[in-house]
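Participant: no sequence on this one, just coordinates:
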């Protein structure tokens, strides 16, 4: 018996035996938060559990005695401010004549298991929420891309590139356990597939802010559109010149923190003035930069195109970023 009890203790298993009246006749290795063994001997499950939970345990044990079939039961017990979960394995004690004369109950604390279950459920809910958001973004991108495409091939090429852009942002967010992505790493992830290593005329300065997932996904899309447009007609393409991405934190009139993110292109060759009176970009790129991204981030936006330069600026509220990556 000492050998068996030592094994139970090392395995973290408690044991209880009750007779046909469910009176406790033996208890060993009982959890510290439970009543003392002296109080358990001769007691019932009502000695251990609250009335509601005791009723549940007693009903389970009576079913075992009636059917002769073992069962398992998860139950929790509150001790002060703490809640502990236990797995009860209830088996019948059968005499040589086949009569059930009592029940054996082994008890294992499963706090770690319940904690992991809670974390997993939380993560699954978060994954579901973020997946729905991502699908909504993709649906919007598909709709807007189709609206501004000249044909099927044009749509497929543009849509494929934009989905790939979102995938690259998503990879960074996923690698951080869904916490977000650093601004400069996000920028490099968007530019590299389009042009390889950053050219000497491209620089990033200021605060390398840590963007939360929603900001990272939408800013990744904005950076993709800015790069594509610059390669087609701006400083990274035929106009030549330099591009600077800067990020600085400021306080607004209410004293709240804001991140001022600026993409500034200085053209080596003057370009024709845009036809639109607002001097801002039209088409899908204009929709992304002027409406989709600012609305998603609740950010202020300024987008100006002049013959010798282009400036795109977002003023991002403090709930979308922080200046140091989470530990």
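Facilitator: Ah, there it is. This one's a predicted model, so the numbers in the text were calculated from it and none came from an experiment.

Participant: For the rest of this, base every contact and every neighbour count on C-alpha atoms.
Facilitator: Noted.

Participant: ok, residue 114 touching residue 85?
Facilitator: Yes. Contact criterion Cα atoms under 8 Å: residue 114 and residue 85 qualify, at 7.3 Å.

Participant: Take this one as well and set it beside the first:
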């Protein structure tokens, strides 16, 4: 009972090879009848050679031998540590004692941990590459250090917000609507009637969530500075739709609600909005998602279309 509770299997063999006792072997070993049991019936293929060689060494030297049995197939993985030693006691004929310790759960945990560490390393490198790209793109359109720091910190905060959602989902990704709401909440109050979020609540991959979050950040900050979110009369519609070919399109339509302004002022506002984030919206994000984007700015209307295929990028 103690051995079974400790999940240790035991086999005792006479020196002539006959089986005297067997109990508690891991489930991937076949059930055996002691009267007919043999190494051939218990160990198959390459395991048989390893165990017979281990027993020969013990009988020849009297020293303990440890054999590790591992099997990997498409449907099964198992690992077992077998300790073989000579067993002698007063009044009993010499025998061979083999103890079996199932290493399968431990090895699976180790493999899962290694896979997790590789995944963390991979995603960390991806994030560093994204941060490097953000820094470079921000620097290209910055007129000075203060402006760079303001824009760069905002983009990093948007990246962090998207990563929080991805982490909460155990790295499955982020739902589109939750991602959008998190980005808007950094600039407007929840339930702001100027903003509507409709359509498919698609699950974005971790990479998709990161870059869509970045695109939304650029659109929102531009809107706060120049567009619908800069006044009480503006309206903003964000929608996600699945196309017939399986791709998705995220649509941003924004109406400033402002009265007509002088032509020179309109041209200045359009130029300013184009400068801030246009590279991210038109090149960086669609490239990362292997999609297409269309960004159109008029004095009182802004449209952004991002088409992409949902995948584990």
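Facilitator: All right, it came through fine. On a predicted model such as this, the values are computed, not experimentally measured, just so you know.

Participant: Residue 114 and residue 85 of the first structure: which has the busier surroundings?
Facilitator: residue 85 (18 against 14; other Cα atoms under 10 Å).

Participant: Compute the first-to-last residue distance for stretch 26-34 of the first structure.
Facilitator: One end of stretch 26-34 of the first structure sits 14 Å from the other (Cα to Cα, to the nearest Å).

Participant: next one: stretch 68-86 of the first structure
Facilitator: End-to-end distance for stretch 68-86 of the first structure: 22 Å, by Cα to Cα.

Participant: What residues of the helix or strand where residue 266 of the second structure lies count as buried?
Facilitator: Using DSSP states H and E, residue 266 of the second structure sits in helix 263-275. Buried residues in helix 263-275 of the second structure, defined by neighbour count with 16 or more other Cα atoms under 10 Å: 269-270, 273-274.

Participant: Could you identify the most distant pair in the residues you listed?
Facilitator: 269 and 274 (8.6 Å; Cα to Cα).

Participant: What's the match for residue 223 of the second structure in the first structure?
Facilitator: In the first structure, the residue matched to residue 223 of the second structure (TM-score structural alignment) is residue 230.

Participant: how much space between whatever residue of the second structure lines up with residue 300 of the first structure and residue 253 of the second structure?
Facilitator: Residue 300 of the first structure maps onto residue 292 in the second structure, with residues paired by TM-score structural alignment. Residue 292 of the second structure sits 17 Å away from residue 253 of the second structure, taking Cα to Cα as the criterion.

Participant: same deal with residue 276 of the second structure?
Facilitator: 17 Å.

Participant: need the contact list for the corresponding residue of the first structure for residue 138 of the second structure.
Facilitator: Using TM-score structural alignment, the equivalent of residue 138 of the second structure in the first structure is residue 145. Going by Cα atoms under 8 Å, 6 or more residues apart in numbering, residue 145 of the first structure touches 155, 158-159, 284.

Participant: counting contacts, what elements does the helix holding residue 266 of the second structure pack onto?
Facilitator: helix 206-226, strand 292-298 (3 or more Cα pairs under 8 Å, 6 or more residues apart in numbering; DSSP states H and E).

Participant: what does the helix or strand following the last one correspond to over in the first structure?
Facilitator: Counting by DSSP H and E, the next helix or strand C-terminal to strand 292-298 of the second structure is strand 301-308. Strand 301-308 of the second structure falls opposite residues 309-316 of the first structure when the two are matched by TM-score structural alignment.

Participant: where does residue 170 of the first structure land in three-state SS?
Facilitator: Assigned with DSSP: H, G, I helix; E, B strand; the rest coil, residue 170 of the first structure falls in the helix class.

Participant: From the structure, what's the count of residues near it?
Facilitator: Neighbours around residue 170 of the first structure, by other Cα under 10 Å: 22.

Participant: Then the one 4 residues further on?
Facilitator: A total of 14 residues lie near residue 174 of the first structure under the criterion other Cα under 10 Å.

Participant: Mind checking what helix or strand follows the helix holding residue 266 of the second structure in sequence?
Facilitator: The helix or strand immediately downstream of helix 263-275 of the second structure is helix 278-279, counting by DSSP H and E.

Participant: on that earlier part again, my read: the match of residue 300 of the first structure touches residue 286, true?
Facilitator: Yes. Contact criterion Cα under 8 Å: residue 292 of the second structure and residue 286 qualify, at 5.2 Å.

Participant: Looking at those two, which one has more neighbours?
Facilitator: A count of neighbours by other Cα under 10 Å puts residue 286 above the other of residue 292 of the second structure and residue 286, at 21 against 16.

Participant: Using neighbour counts, pick out the buried residues of the one helix or strand that one maps to.
Facilitator: Assigned by DSSP H and E, residue 286 of the second structure belongs to helix 285-288. Of the residues in helix 285-288 of the second structure, 285-286, 288 count as buried by neighbour count, 16+ other Cα under 10 Å.

Participant: swap in stretch 292-310 of the first structure?
Facilitator: 292-294, 297, 299, 301, 303, 305-306, 308-310.

Participant: Would you reformat the residues you listed as TSV and include distance to residue 43 of the first structure?
Facilitator: Below are these laid out as TSV (distance: Cα to Cα, whole Å):
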residue	distance to residue 43 of the first structure
292	67
293	66
294	67
297	62
299	65
301	72
303	77
305	84
306	87
308	89
309	85
310	82
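
Participant: Looking at these, which is nearest residue 250 of the first structure?
Facilitator: Of those, the one sitting nearest to residue 250 of the first structure (Cα to Cα) turns out to be residue 299, at 13.6 Å.
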